[in-house]
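*Asks:* got a structure for you, letters missing:
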């Protein structure tokens, strides 16, 4: 996959989980910050898996939710960036657009 182009450019594959696994043992502040994001990463993973299992694109989910594709992209990315947390109603609409239901639990 890292095939050099004729002009000498080869894309670098970045795996955030591998990076975190390597950096966390040597950087306690990084490990604390990364572990603090686990809920958001898990929520984002659930959303993306729901969309994938439904065989839908962002544009298709957006249409079913009645929002623009750019708004749906912001919803998905908001969980990773922590700049804005989607409301329960938004998450419910997302789930319904994927043919799922929203379930919330505490462990």
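*Replies:* Arrived safely. Bear in mind that the values here come from a model prediction, so they are computed numbers and not experimental data.
*Asks:* make it CA atoms for all contacts and neighbour counts henceforth
*Replies:* Fine.
*Asks:* point to the residue nearest the middle of this protein.
*Replies:* Of all residues in the chain, the one closest to the mean position by Cα atoms, centre = their mean is residue 44, 3.7 Å from it.
*Asks:* what is the burial count for the closest residue to that residue other than its chain neighbours?
*Replies:* Once flanking residues are discounted, residue 44 sits nearest to residue 79: 5.9 Å by Cα to Cα, 6 or more residues apart in numbering. Residues near residue 79, counting by other Cα atoms under 10 Å, number 21.
*Asks:* secondary structure element holding residue 79?
*Replies:* helix 69-81 (DSSP states H and E).
*Asks:* give me the contact list for stretch 53-61.
*Replies:* 51, 68-69, 72-73, 94, 97-99 (Cα atoms under 8 Å, 6 or more residues apart in numbering).
*Asks:* next up, a second structure to put side by side with the first:
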């Protein structure tokens, strides 16, 4: 057992994704997830800027830390607008929802 030594395996996530994006099917699925991950980034950034913990946000909203964790983790459940509004209010933000025109392909 003495010869067992921790040897981390290097893994470059960005490079792996870049390579996988060359596959058309992967790229489409990856791009389809963008709105979900954009929301998660917004939630995490807003809470970070507020200086609040998940526990503090949960207490202010009247829910549990695990519910906030699921919300910020992008679980399978889609949050309601009411939940997002409560979260925004708790972290000192205003919920803004907008629809943007799709970007036209460069060759169109």
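*Replies:* Good, I have the coordinates. The structure presented is a predicted model; accordingly, all values stated were derived computationally and were not measured.
*Asks:* related to what we said a few turns ago, tell me what the helix holding residue 79 of structure 1 is packed against?
*Replies:* helix 38-53, helix 58-65 (3 or more Cα pairs under 8 Å, 6 or more residues apart in numbering; DSSP states H and E).
*Asks:* mind running it again at 10 Å?
*Replies:* Helix 69-81 of structure 1 is packed against helix 38-53, helix 58-65, helix 88-97, with contacts defined by 3 or more Cα pairs under 10 Å, 6 or more residues apart in numbering; DSSP states H and E.
*Asks:* wait, residue 80 of structure 1 sits on residue 37?
*Replies:* Yes: contact criterion Cα atoms under 10 Å: residue 80 of structure 1 and residue 37 qualify, at 7.8 Å.
*Asks:* more neighbours, the two?
*Replies:* With neighbours defined as other Cα under 10 Å, residue 80 of structure 1 and residue 37 compare such that residue 80 has more, 20 against 14.
*Asks:* for that one, give its distance to residue 40 of structure 1.
*Replies:* According to Cα to Cα, to the nearest Å, residue 80 of structure 1 stands 6 Å off from residue 40 of structure 1.
*Asks:* ok, residue 105 of structure 1 next?
*Replies:* Distance from residue 105 of structure 1 to residue 40 of structure 1, by Cα to Cα: 14 Å.
*Asks:* more neighbours: which of those two?
*Replies:* Set residue 105 of structure 1 next to residue 40 and count neighbours by other Cα under 10 Å: residue 40 wins out with 17 against 4.
*Asks:* aligned partner of the more buried one in structure 2?
*Replies:* Matched to structure 2 by TM-score structural alignment, residue 40 of structure 1 sits across from residue 36.
*Asks:* quick check: closest non-adjacent residue to that match.
*Replies:* Counting by Cα to Cα, 6+ apart, the residue nearest residue 36 of structure 2 is residue 74, at 7.0 Å.
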